[in-house]
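Participant: Got a predicted model here, sequence first, then my questions.
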Amino acid sequence: MGINRRTLITGAAAIGAAALALPQTAAASPKVSPQLASSKKRLTGVDMPPSQRWQVGGTDLGIAYLLENNSVGFLFGDTFNTRWYNDPPLPNDWRSPVMLRSNIHPGDPGGIVFDSAAMVAGDGRAPEITYNGHNGSDGAGTFEVTVIPNDAVAFPDGTHVMSYMSIAQWYNDVNIQWRTNYAGLAISHDGNSFQRTPTVWWNDGSNTDPFQMWTMQRDGDWVYIFSVRAGRQTGPMMLRRVPVNSMFDSGAYQGWGWNGTNWDWGRPCTSILPESRFGEPSVRRLNDGTWVMSYLNGGSGSIVTRRADGPDKAWTDENVQVTQLQQPAIYGGFIHPYSSSAPNDLHLLVSRWPQINGQSFAYDVTQWVGSV
C-alpha cells in the first residue's frame, strides 16, 4: 500500500505549562492529580470480536460520540483486516473512516461491547463511511493520502456532522509532522453514510493552521470546537463556537479571544492553553456540567486530562492518566461521553501505534478507567 503513517513523537521533558500560563489558565484552582488510569479491556485487534464480525482488525483512533438515540458511535481512522497497516497478507482491506456502535455503558463490569457497524445490516464487512481518496484525488483534484476522522456530533433529528482531516502527507525522514490539505465537514442524515461537503478549512503552506485537528461538543444552541495544528506540532489550542444550525457556514464561527484585558467571543482566536505539542484533542461535557479535555502531551508522551466549569472557563493543570510505561506507543486518548466526574468513572479510549523503534505492538484501542 505504501502509506507512511503517523509516528509517535515524544521527548524527555514535558512543556513547562506553569511558566507559560495565559490569563485563561491563571484562574484555574489547583487540583491534586488522581491516581493513574488503569487498563480495563482491549476493544480491537485481529483476535477480538470486531475482527470476526466486521473485519475490523488493526485500528486507528476510536473516537466516541453520543448518538441521537443515546447509543454511542466509535470512529476509527485507517482500519485493516490485519494486525496493522503493512501486515500481510496484502492487500489488507484499508478503510477509513469506519464506525462501530455500542449501547453498553462503559462502567458495566464487562466494559464496552460493540453491537453494530455503520452501513452494515448485522454481521459483515464494515466499509468506510465517507469518500476517501486513498493516495488519489479527494474528488476535487487535490491529492489525498487518506481521510482521518476528528470527531462528530449528532442531533435529535438524526443528522450527524463529522469533522475530518484530508491528509496530504504522513511523517517521513524529512518531515517530522504529518501534513493536511484541510479539515472538512461531512454530513449524514441516517447515521450511517456521510457525504463530504464544501465546508473546509485549508491548511497553510507552513502546516501551522491551528484549525486542523478538531473535537466538538454540543451544549444548548451551540457547538463548541477545540482545535490544534496537524501533526502534533508545538502550537496553540483554539476555541470557537457555532450555532447548531449554522455548522456549514464558515462565517458563523465565533472565536474566543483575549485582547490584553479580557476574554470574549467574536474575536480572533487566542490560545486557551500554553502552547504545547498537542495530540488529537477530545472534549466532552459530562452530565454534571463538568467539561473534560484529553490529549496526548507530545513532550511527555502521556495521555493527560484537564477539566473546567465550561468551555470558555479556566482549565485546570494537566492530570496524567496513561503513561508510556503503562502502555508503550500510545498516541490518542478519547473520552467516552458516558464518563462522569465520580471517582474511577472517566472512560478513555486509548490508541496504540504498531511499531516504534523496531519494537512491534498491536494496532488497537483499549478502554482505560481513571478519575477526572
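Facilitator: That came in fine, so what should we check first?
Participant: For the rest of this, base every contact and every neighbour count on C-alpha atoms.
Facilitator: OK.
Participant: State the number of residues packed around Cys269.
Facilitator: 21 (other CA atoms under 10 Å).
Participant: Sorry, slip of the keys, the one I care about is Gly279.
Facilitator: 26.
Participant: do you know how far it is from Arg307?
Facilitator: The gap separating Gly279 from Arg307 is 17 Å, by CA to CA, to the nearest Å.
Participant: what do you get for Tyr85?
Facilitator: Taken as CA to CA, the span from Tyr85 to Arg307 is 35 Å.
Participant: Repeat that for Ala329.
Facilitator: For Ala329, the distance to Arg307 - CA to CA - is 25 Å.
Participant: Gly301 is in contact with Thr323, isn't it?
Facilitator: Yes - at 6.7 Å, Gly301 and Thr323 qualify as touching, with contact defined as CA atoms under 8 Å.
Participant: let's bring in a second model and compare:
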Amino acid sequence: MKPGFKVKDLTGPGHTDRFGIGGTDLGATTTAPDGRLVSVFGDTFRRPTVGGPGWRSPVALFGDPDTVHTGLEWTGSAGPGDYAAQLLRYRHNLRYEGRRVTTKLPTDVLRVGEALYLHAMVCRELGTVHWTELHCSTDNGVTWEPTGTRWPGDHHDGLFQMLTWERGGDGYVYAFTTGFQRAHGLILHRVPEGEVTDTGAWESWGLSDGRWSWGVPPTLVLPGRFGELSLRHVEGRLLLCAFDDGNYRMDVVALDSPTADLHVAPRATVLHGCNWPDEDHARGRVAQLYGGYILPGSTLTELNLVVSQWNTATNWPYRSMQFRADVSALVT
C-alpha cells in the first residue's frame, strides 16, 4: 500500500493568521448540526511558534465540508469576530482545586443529536493529567459549557486520558482510550448515546473467566505505546487511526465492529516518522509527527487526516496539516 501524501498546511502563516493563530496543533474534527466542520485544536499562539502572546487552548475553527477533497478551507472560528478564542473558561498556570493547571487539551469531539461533546484533559505539563472532563455545545460549536462530567487522571490505571469515540449505530457510543504518556496500549468502553455525561453509564470491555464481556474491568485490546487516536465511520466501515509512538508511525486499522480483535484486524501504515533531514511529505515521511484525525467526508480511497508536527528544537514548524491516503485495500 502506498503511503499517504500531504495535501496542504491547515494552520500557520498564510492559513490561519486572520484567526489569531500562528502556531497550533491537533485538530480533532466532527460535523456540526448545521453542516459545517468543527475542528478543535490544542495549545495555540498568535505567532508561528510555541510560546509568546495569545496562548489559549482549546480553540475551534469551522471548515467548509465541500473543500475536504481539494484541501480544507476555513470559514470562521469560535470567538468574537474572526479571533479564535479559548473555548473553555480557565486561565493557564493557575491553581484549581489545589492543583496547578497548565493547560486543557482536547482529545476528541463528537456529535450526538443536536449536541457536540468535547473531551478534554486537564494537565499539569504535557503527560501529567489531573482529570478529564466533558463540555457541550448546543450552538454548532460556537460556545461551550461544562457538563460537570469528569474522571480522575488515574481512572482505569491512567488509561482513560487520551480518548477517541464514535457512535456505533446501535444506540451506543464506543471509545478507545489510553494514557497521555505515549507509553501504553488501548482499552475499549461504551456508553448509551443518551447517557454520555453519566459516568456511571460507561462500561468497559474486558476478559472475565476467560471470556470477553462488557461491564468488567478493562483488558488491553491492543498493547503498545500509543498517542493520539481517531475512530470514525468511513463509507460504512469503522476505521481507527492511531499514532503508534512505539514504532514511530501512523496506522489505520479497519474494524468489523468496535469489539473486533485488533491483533488481527487489517492494518496499514499511512505515515512514517523520520528525522528532519529525511522529511518527504510527498512520500509520507514526516518529522516529529503526531495527531492523525480523520476528516468527515473522507472515503476509503481518499482518507483525509489532520496531522501535526512540532519541531521541539526550534518550535517551528508547530502546525497541523492535511494528509491523504488510500486505505481501500484494507476492506477488499
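Facilitator: Thanks, I have the structure now. As the structure is a computational prediction, the values presented were derived from the model and not from experiment.
Participant: Would you agree Pro223 of the second structure is in contact with Arg182?
Facilitator: No - the pair Pro223 of the second structure / Arg182 is not scored as a contact, 11.6 Å apart, by CA under 8 Å.
Participant: Looking at these two, which one has more neighbours?
Facilitator: Each of Pro223 of the second structure and Arg182 has its neighbours counted (other CA under 10 Å); Arg182 has more, 18 against 14.
Participant: That one belongs to a helix?
Facilitator: No - counting by DSSP: H, G, I helix; E, B strand; the rest coil, Arg182 of the second structure is not found in a helix; it is coil.
Participant: SS state for Leu100 of the first structure?
Facilitator: strand.
Participant: That one touches Met119, doesn't it?
Facilitator: No - with contact defined as CA under 8 Å, Leu100 of the first structure does not reach Met119; the gap is 9.7 Å.
Participant: Which one of the two is surrounded by more residues?
Facilitator: Leu100 (23 against 19).
Participant: Which residue is the nearest non-sequential neighbour of the more buried one?
Facilitator: Distances taken as CA to CA, 6 or more residues apart in numbering put Ala117 closest to Leu100 of the first structure, at 4.3 Å, once the chain neighbours are dropped.
Participant: ok, that neighbour to His105 of the first structure distance?
Facilitator: For Ala117 of the first structure, the distance to His105 of the first structure - CA to CA - is 17 Å.
Participant: So those two - more neighbours on which side?
Facilitator: The neighbour comparison of Ala117 of the first structure against His105 (other CA under 10 Å) goes to Ala117, with 25 against 17.
Participant: ok, the aligned partner of that one in the second structure - contacts?
Facilitator: Mapped onto the second structure by TM-score structural alignment, Ala117 of the first structure lines up with Ser77. By CA atoms under 8 Å, 6 or more residues apart in numbering, the residues touching Ser77 of the second structure are 19, 60-62, 83-85, 142.
Participant: Can you tell me the element the equivalent of Ser137 of the first structure over in the second structure falls in?
Facilitator: Matched to the second structure by TM-score structural alignment, Ser137 of the first structure sits across from Arg95. If you go by DSSP states H and E, Arg95 of the second structure is part of strand 94-96.
Participant: What is that strand packed up against?
Facilitator: strand 99-101 (3 or more CA pairs under 8 Å, 6 or more residues apart in numbering; DSSP states H and E).
Participant: Can you tell me the closest non-neighbouring residue to Asp82 of the second structure?
Facilitator: That would be Phe19: by CA to CA, 6+ apart, it lies 5.2 Å from Asp82 of the second structure.
Participant: ok, how many other residues are close to the aligned partner of that neighbour in the first structure?
Facilitator: Aligning on TM-score structural alignment places Phe19 of the second structure opposite Trp54 in the first structure. Applying other CA under 10 Å, we find 19 residues neighbouring Trp54 of the first structure.
Participant: ok, Trp54 of the first structure touching Ala126?
Facilitator: Yes - between Trp54 of the first structure and Ala126 there is a contact under CA under 8 Å: 5.1 Å.
Participant: could you pull out the helices for the stretch 1-150 of the first structure?
Facilitator: Secondary structure of the stretch 1-150 of the first structure, counting by DSSP state H, counting those that start in this stretch: helices at 23-26, 49-54.
Participant: hang on, the earlier thing: and Gly301 and Thr323 of the first structure? which has more neighbours close in?
Facilitator: Gly301 (26 against 19).
Participant: And the more buried one? What does it align with in the second structure?
Facilitator: That one, Gly301 of the first structure, aligns with Tyr248 by TM-score structural alignment.
Participant: which stretches of the stretch 101-250 of the first structure form strands?
Facilitator: For the stretch 101-250 of the first structure, applying DSSP state E, counting those that start in this stretch gives strands covering 116-117, 136-137, 143-144, 146-154, 160-169, 179-188, 195-202, 213-219, 222-228, 234-235, 238-243.
Participant: mind putting these in a markdown table, distance to Ser250 of the first structure included?
Facilitator: Below are these laid out as a markdown table (distance: least, CA to CA, whole Å):
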| stretch | distance to Ser250 of the first structure |
| --- | --- |
| strand 116-117 | 31 |
| strand 136-137 | 24 |
| strand 143-144 | 22 |
| strand 146-154 | 17 |
| strand 160-169 | 13 |
| strand 179-188 | 11 |
| strand 195-202 | 7 |
| strand 213-219 | 15 |
| strand 222-228 | 13 |
| strand 234-235 | 22 |
| strand 238-243 | 9 |
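Participant: wait, which of those strands is closest to Arg284 of the first structure?
Facilitator: strand 213-219 (6.0 Å; CA to CA).
Participant: hmm, what's the outermost residue in the second structure?
Facilitator: In the second structure, the residue that sits farthest from the middle, by CA atoms, centre = their mean, is Asp209; the gap is 33.7 Å.
Participant: before we move on, back to that, can you tell me which of the helices of the stretch 1-150 of the first structure comes nearest to Asn245 of the first structure?
Facilitator: helix 23-26 (28.3 Å).
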